[in-house]
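Q: Pasted the sequence and its predicted model underneath.
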Amino acid sequence: MQATQPQLNMNFIGYEAVTGQGDSFQSFAPARNEALTDEFANVSAEQANQAVDKAAAAFSAYAKLHPAQRADFLDAIAAEIEALGDDLIERAVLESGLPTGRISGERGRTMGQLRMFATLLREGSWVDARINPALPDRQPLPRPDLRRMLVPLGPVVVFGASNFPLAFSVAGGDTASALAAGCPVIFKAHPSHPGTSSLVGQAIVEAAQKTGMPDGVFSLLHADNDVAQGLVAHPAVRAVGFTGSRRGGLALLRVAQERPEPIPVYAEMSAVNPVVIMPGAIQENAVKVAEGLAASVVLGVGQFCTNPGLVFLLDSPQTDSFLETVAVKIRASAPATMLNAGICQSYYKGVQQIRVLPGIHVLAEGETEASHDRTEGRATVLTTTAPLFLSNPDLSHEIFGPSSLVVVCQTEAELADCVQSLEGQLTATLFATPDELHQSSVDWIELLQTKAGRVLFGGYPTGVEVCEAMTHGGPFPATTDSRTTSVGTGAILRFVRPVTYQSFPDALLPLALQNANPLGIWRNVDGKMTK
């Protein structure tokens, strides 16, 4: 069944579609380099507060729902998104400049995430139920009955990302994991794809109504920065999910920390995702490694948070030919439309600031000129030496787009110093032979895992599998909390906290902790996992 077509310029405060009372703006088509006719209006601070108030009122009822009911809600969201059909695909392509195939895949990933969390809820063991029954006769002191589980935090504010208009947006991983945890969501739409956001927001509202969720379990707001920061400061908000720039993430973190009651901000901000390539890997498979590396750099016009922005090589007899293979692939790469004019301009500015430095050389750039009228990004790979890299911290900063800096090192110790100097990352990649690693004086695996949340061996960081074992996070500034992930079922743990119930009558306990185990979940009872 086709979902009801919404007015693209609507905000949703709970079930109510409203026109914003703030400044108006237009959506933009980057591939056409033109503004679209749709006009949107940001909400006022008063309207934003109404959304939070509704979420706060909905929290108690939503948190108490049977897990299967929340699972049905998530499945219904996926079904409503699917029912939007080509309208959603076409709008997302128009507003992002991304190709149809990419958006179609992202829609599938979005629905898959929702259904993955629905499955998690129905199985139920994620609440980490722990039970220590009373020991009234224990000497010298009796033990009371103690039962512990995870419970939802409360209303969560989620900020959409520019580079994933579906999978890290309105119904993306942050929203899915927060709703799964039992937390109402107030979503702040990204201005790069407001029409896409409204379509998906309408789908979530319809799913909420059809499954009987409380009004206020979800709101979609177009908002300026001041109103958005006001959402974070609202005393009823209990956590924040964010994907974007370091500047934006740190601004929200400051607001959250300056509240009378600070709250967690789970921000994914910046990473250069270093790739370490040892001589043995080049000797064994130079062409395959080089071609794969070049493809990873230009994938999605380099607009992935896992783009390999730094490559470290040990100088060897094969280094020049390896780099020439990379150069050939980069020269052949075609420029493509970037997400918006601001991102495109920042990309070229970042590359220019580095390429003019002494000791920086252009290995290759795309031979086809980019059309700046269409905000196209052209790939660029630069090279430098380890001493220069170590002397200039700016060389380790992210340039968001299809570029990478190759650092050629003379010794393994020099290479290790370069990696050790890096900030926290989402990913770190190692190409090496087992013999090289066994003979090395550096424990490369240990070094890389101190720097990143995901360590790859013989692969490329672009592409993040949505599954139980995924970690999409890392030490600061990749994220504001390296103990968490924003992808995979572990993401639900960001929006819960543990509570211990002491000496409660069985009938008053949450279902997950009752003696009969009515949910049939795995529980830790006196140190033993059992159903």
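A: Yep, that arrived. Remember, it's a predicted structure, so these values are computed and weren't measured experimentally.
Q: all contacts plus neighbour counts: C-alpha atoms, from now on.
A: Noted.
Q: can you give me the strands in the stretch 351-500 of the chain?
A: 361-365, 376-377, 380-385, 403-409, 425-431, 452-457, 496-502 (DSSP state E, counting those that start in this stretch).
Q: Which one, of those strands, ends up nearest to R32?
A: Smallest distance to R32 across those (Cα to Cα): 10.8 Å, for strand 376-377.
Q: which stretches of the stretch 51-200 of the chain form helices?
A: Listed in chain order, the helices of the stretch 51-200 of the chain (DSSP state H, counting those that start in this stretch) span residues 67-83, 86-96, 100-123, 173-181, 194-210.
Q: second one coming, line it up with the first:
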Amino acid sequence: MTNTLNGNSLINGEWVPGSEGEIKALNPATEEHLEPVFSLIGADQLDAAAQAAHEAFPGYSATDPTERADFLDLIVANLEDRREAIVDRAKQETGLTEARLNGELSRTSNQLRLFATVVRSGSFHRVRIDPALPEREPAPRADIRQRMVPLGPVAVFGASNFPLAFSTAGGDTASALAAGCPVLFKAHNAHPGTAELVAQAIHEAITELGLPAGTFSLVYGPGAKIGQRLVADPRITAVGFTGSRSGGLAIARTAFERARPIPVYAEMSSINPVVVLPGALESASDLAEGFVGSVTGSSGQLCTVPGLIFVPEGPEGDKFVSRTVELVDAAVGQTMLTPSIAKSWAEGVEHMSAQSGVQIVARGQDGQGSNAPGPVLFETNAETLLVNAELQKEIFGAASLIVRYREPAQLQEAVAKVEGQLTVTVHATEADHDDVAALVPRLENLAGRILYGGWPTGVEVGHAMVHGGPFPATSDSRTTSVGTLAIERFLRPVAYQDFPQDLLPAPATDANPWDVSQSIDGK
């Protein structure tokens, strides 16, 4: 095992220096550049990486459940061996706390372990068998068997705000590898050293198990230029992306305009509205503390931060707002991930401040350094929200908008105007349940995850989780980027008609040697 950084891309099992310039990581807390220099690849090297993934696909996709699950488990073991080095480097590159990064690395490992269990169970094959009915009248029925097969090489883009859980070995990579797809990973240039350390863990597992060298590649490139070329490459069959709306749409546009369009699973923009009904205001102080904690944690740089909260007008709602203002005024800013993210946050705050009918009601203290702005709280009313779509623009960071509403009918109207989200949260008591029941159909059309109580920050990794939602939260609301259902993004169904048993894929045979679940005649 080595933790030494070489600053090169991993292409077809070799660490290859780039030919298109260099970058250095920046510590956002101190604004000091970090060693080493990372070289950026050019078109020819990207072509070699895509070809390696293409050539790896037949062999890697043919691995049996034990081989593939063992691979995922070995990546986990290698990550845990490197935990101290990974967390230390990520802390320097992101300004995130050691506790947050240790938790994120544990989540990354847990995602891989979870997908290893899915691979061993074989449930993702979703085998369906309609046995032949040769005596059926007026026409016989053929023997038809269906299973899911992997798409092919997948391009994954590292996220700026999750250097581990949505990055090199994160959810998109884990689910694609579990599906049997090689991964070509484009590292985020804000945390290149973290990406390399994690890639070393994956490469070591590939080498130890004798898997095709192109099963996983790591590339560093000059921003959008290399990313667009990667998406346009005809050997790439799907894309996983977490980032801005503009970035996600640019990738989706390129993928759609290809001679052979491919699916893009882009998580983009979400303000995760919270709906407070009157009964919940019985605990206004506790509610305010939970809300502010959710908004300010990790400097608000989470895709599920509540950027908008509906609060009833009246004395009880005033108490909630008053306590929230106190908490935000007392809050201290935390270091943001990069200077550019801090700049975008400031621009978003300025834009919101300029909107008619919106006012800043609280502003926290700036933290140490130039990239730790104090949290900001805005307030407006439902009438203003209804006529100004600009109030729904995401401010990526610790900022949120309180929207006061008069009665349930106005709340229903305002909620109906909100665009697609990852989450929507309802705070209510039993006395409010009639109003909640009336809201639920709208909320189902609004978001991928609906919470009753609690706060949306913190996404459980499990079988039932949905981390997705209608546009612009994601580019495809039919799936999720977290949880075991995520594997289905990189699979497609194939039917085998009247195939001899010895030519059928193992999970679709009568012998069923992998012991996967089979639906036979719908049972």
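A: That came through fine. Remember, predicted model here, so these are calculated numbers, not experimental data.
Q: What value does the TM-score take for this pair?
A: Here the TM-score for the pair of chains, by TM-score structural alignment, normalised by the length of structure 2, is 0.98; 522 aligned residues with a Cα RMSD of 1.2 Å.
Q: re the thing from before, now, of the helices of the stretch 51-200 of structure 1, which is deepest in the fold?
A: With neighbours taken as mean count of other Cα atoms under 10 Å, the helices of the stretch 51-200 of structure 1 reach their highest mean count in helix 173-181, at a mean of 28.
Q: mean shift between that helix and structure 2?
A: Superposing on structure 2 places helix 173-181 of structure 1 at an average distance of 0.2 Å from its equivalents, by mean Cα distance after the TM-score superposition for structure 1.
Q: so how far is that helix from its chain's centroid?
A: Taking the mean of its C-alpha atoms, helix 173-181 of structure 1 sits 12 Å from the chain's own mean (Cα atoms, centre = their mean, to the nearest Å).
Q: got it, and stretch 229-247 of structure 2?
A: 14 Å.
Q: how far does it stretch from start to finish?
A: One end of stretch 229-247 of structure 2 sits 14 Å from the other (Cα to Cα, to the nearest Å).
Q: and it, which residues are buried?
A: 230-245, 247 (16 or more other Cα atoms under 10 Å).
Q: Counting neighbours, what do you get for the residue lying closest to D233 of structure 2 once chain neighbours are set aside?
A: Using Cα to Cα, 6 or more residues apart in numbering and skipping the chain neighbours, the partner closest in space to D233 of structure 2 is A50 (7.5 Å). For A50 of structure 2, the neighbour count with other Cα atoms under 10 Å is 27.
Q: E14 of structure 2 now?
A: E14 of structure 2: 13 neighbours (other Cα under 10 Å).
Q: Please apply the same query to T425 of structure 2.
A: 22.
Q: How about the one 5 residues further on?
A: When neighbours are counted by other Cα under 10 Å, E430 of structure 2 registers 10.
Q: Structure 1: which residue goes with that one?
A: Following TM-score structural alignment, the counterpart assigned to E430 of structure 2 within structure 1 is P434.
Q: on that earlier part again, with respect to G309 of structure 1, which of the strands of the stretch 351-500 of structure 1 lies nearest?
A: strand 403-409 (4.2 Å).
Q: I'd like the distance from that closest one to the chain centre, please.
A: 26 Å.
Q: So for G292 of structure 1, which of the strands of the stretch 351-500 of structure 1 sits nearest?
A: That would be strand 425-431 among the strands of the stretch 351-500 of structure 1, by Cα to Cα, at 11.8 Å.
Q: Check which helices and strands the closest one sits against.
A: With contacts taken as 3 or more Cα pairs under 8 Å, 6 or more residues apart in numbering; DSSP states H and E, strand 425-431 of structure 1 sits against strand 275-277, helix 444-449, strand 452-457.
Q: average gap between that strand and structure 2?
A: Comparison of strand 425-431 of structure 1 with structure 2 after fitting gives an average deviation of 0.4 Å (mean Cα distance after the TM-score superposition for structure 1).
Q: So which bits of that strand are buried?
A: Buried, per 16+ other Cα under 10 Å, within strand 425-431 of structure 1: Q425, L426, T427, A428, T429, L430, F431.
Q: ok, now how distant is A516 of structure 1 from A507 of structure 1?
A: Distance from A516 of structure 1 to A507 of structure 1, by Cα to Cα: 10 Å.
Q: got it, and N49 of structure 1?
A: N49 of structure 1 is 37 Å from A507 of structure 1, by Cα to Cα.
Q: Same check on E468 of structure 1?
A: E468 of structure 1 is 33 Å from A507 of structure 1, by Cα to Cα.
Q: Next up, the contacts around the counterpart of V156 of structure 1 in structure 2.
A: Taking TM-score structural alignment, V156 of structure 1 has V154 as its aligned residue in structure 2. Neighbour list for V154 of structure 2: A176, C181, P182, V183, L184, I236, T237, A238, V239, G240, F490 [criterion: Cα atoms under 8 Å, 6 or more residues apart in numbering].
Q: Same question for P165 of structure 1.
A: Contacts of P165 of structure 1 (Cα under 8 Å, 6+ apart): A92, S96, H193, T196, S197.
Q: Of the buried residues of stretch 229-247 of structure 2, which belong to helices?
A: L230, V231, A232, R245, G247 (DSSP state H).
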